[in-house]
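Trainee: I would like to see how this sequence folds:
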Amino acid sequence: MSNNKEISKEKPPNNFWRYIKKNGFTIVMVIFVGVIFVSPDAKSFVLRQLMATGLFNASIDKKSADTAVANDFDFADEMGNIQNTSSLRGKVVFINFWASWCPPCRAEFPSIETLYAKFKDNPNIFFLTINEDSDPATGKAYLEKEKFSIPMYQSNGNVPAEVYSGKLPTTVVLDKTEKSGFIIQVLPITHQTNS
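Mentor: Down below sits the predicted model:
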């Protein structure tokens, strides 16, 4: 009988910890995927890490543009002042189309900010970051939240399809003569929009 008393005094194994031990990896992955699904910042962080590994490759399409005038478009700065890209001839123009809700855009924006910080004082280079948010205040709030200093612009009217096809993010680099340019898109793009 003493044997039965000893057995009854032992605590039954804790089912909670046994369940955690058995399914820990699955629980962690479900939480990870859930956070990635609901948080654009987390998704952009993961995309940045994947880009650093080389899993995402940029595609570069060289455009020869004898029709430079046909590719010009109007854009507005944060104060509402309207300019045309034709006024930028003679400079290297870095054009980036982005939106604050776009995770690949968020993933690449720190590197664009670094590039801007390095060349912002060069009078021969102009950074034209075109925000595609439906409300410009949302894009401005994102830049302020992340403490980015790059200026934000909005397109004013139609942007030629040769420059921007509606996929985010898109980067276009025009040389000084605008005789040729490059369109750069990060591939594979997980979220694309068509204007």
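Trainee: going forward, measure contacts between C-alpha atoms and count neighbours the same way
Mentor: OK.
Trainee: Check the chain for its longest helix and report it.
Mentor: Ranked by residue count under DSSP state H, the longest helix found in the chain is helix 15-38.
Trainee: Which residues outside it are in contact with it?
Mentor: Outside helix 15-38, the residues that touch it by Cα atoms under 8 Å, 6 or more residues apart in numbering are 42-43.
Trainee: Which strands or helices does the helix or strand following it pack on?
Mentor: Counting by DSSP states H and E, the element after helix 15-38 in chain order, helix or strand, is helix 40-53. Taking 3 or more Cα pairs under 8 Å, 6 or more residues apart in numbering; DSSP states H and E as the contact definition, the neighbouring helices and strands of helix 40-53 are helix 15-38, helix 103-119.
Trainee: Mind doing that once more with 6 Å?
Mentor: Using 3 or more Cα pairs under 6 Å, 6 or more residues apart in numbering; DSSP states H and E as the contact criterion, the secondary-structure elements in contact with helix 40-53 are helix 103-119.
Trainee: how about this one, so we can line them up?
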Amino acid sequence: MNKNKFLIKNIPGWAVMLAIFGVLYLTGLHTEAIGQVQRLLLATGIKNADVPETLQNPDANAVIDAAAVANTEMAGAGFQMVDLDGKQVSFESLKGKVVFMNIWATWCPPCIAEMPNIQKLYDKVGSEKIAFVMLSVDEGGMEKVKKFIKKKGYTFPVYMPASQLPQEFYSNAIPTTFIISPAGKIVAKQEGMADYNTKEVRDFLTNMVK
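Mentor: Below is the predicted model:
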């Protein structure tokens, strides 16, 4: 008995951690565990989303001309999405609104880490004039995504691609977030996780619809 205790006490720490991670991986919980750790990083404030300075000041924004908006081609023109109810939605149908689009997947720990703050942002600024597009690129099918969203209790709009992703939305990282103006232009792009539930981001979004 004493010999067994001695052997356990002498197991290297790295071996214990490897064993724990192995169990998490086999049970599918490693993504959640890593996401929780990264969420703590976001809580420190060192990963706040970048906001273009030209749009931080509402006085610096040009008045949006409705005719100009109508005659300008929107980023992502022709792109089709499908919501979690199976309804097909044209990305161009969002033209005239500020669009907050986040590309994510259920297997992505940084995506999971930033989602609670995106939900808080949606609760505060989501409206008829500010549209949220949480675009899942999961290959496991819609049911997997629906199950994940239901489990987490998120209420922001979730979509999946129904056509090829437009080149302007390609990125070397996931998650990637785009903010698109009512005129259909990409005005901000953030690769990697960030905290979007900040005053700077809220002002950035709401100032574009004034």
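Trainee: what's the TM-score for these two chains?
Mentor: Taking TM-score structural alignment, normalised by the length of structure 1 as the basis, the two superposed chains have a TM-score of 0.71; 172 aligned residues with a Cα RMSD of 3.2 Å.
Trainee: Please enumerate the helices of structure 2.
Mentor: Chain-ordered helices for structure 2, with DSSP H as the definition, fall at 2-9, 13-27, 30-43, 66-70, 109-125, 142-152, 199-207.
Trainee: Which positions in structure 1 sit opposite the fifth one in the alignment?
Mentor: Counting by TM-score structural alignment, helix 109-125 of structure 2 falls onto residues 103-119 of structure 1.
Trainee: Report the buried residues of that stretch.
Mentor: Residues of stretch 103-119 of structure 1 classed as buried by neighbour count (16 or more other Cα atoms under 10 Å): 103-109, 112-113, 116.
Trainee: Quick check: the farthest pair among the residues you listed?
Mentor: Greatest spatial distance in these: Pro103 and Tyr116, 20.0 Å, computed using Cα to Cα.
Trainee: still on that earlier bit, let's have the buried residues of stretch 103-119 of structure 1 in TSV, adding distance to Gln154 of structure 1.
Mentor: Formatted as TSV, those follow (distance: Cα to Cα, whole Å):
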residue	distance to Gln154 of structure 1
Pro103	19
Pro104	19
Cys105	16
Arg106	17
Ala107	20
Glu108	19
Phe109	17
Ile112	17
Glu113	18
Tyr116	18
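Trainee: tell me which of the residues you listed is nearest to Ile82 of structure 1?
Mentor: Here the nearest of these to Ile82 of structure 1, counting by Cα to Cα, is Tyr116; it sits at 21.5 Å.
Trainee: Ignoring the adjacent residues along the chain, who's closest to that closest one?
Mentor: The spatially closest residue to Tyr116 of structure 1, leaving aside those adjacent along the chain, is Ile150, at 6.6 Å (Cα to Cα, 6 or more residues apart in numbering).
Trainee: any idea what that neighbour aligns with in structure 2?
Mentor: Matched to structure 2 by TM-score structural alignment, Ile150 of structure 1 sits across from Phe156.
Trainee: Now do its match: how many residues are near it, please.
Mentor: One way to gauge burial is a neighbour count; for Phe156 of structure 2, by other Cα atoms under 10 Å, it gives 19.
Trainee: The residue positioned nearest the centre of structure 2: what's its closest spatial neighbour, skipping adjacent residues?
Mentor: Structure 2 has Asn102 as the residue nearest its centroid, 3.6 Å off, counting by Cα atoms, centre = their mean. The shortest distance from Asn102 of structure 2 to any residue that is not its chain neighbour, by Cα to Cα, 6+ apart, is 4.3 Å, and that residue is Thr177.
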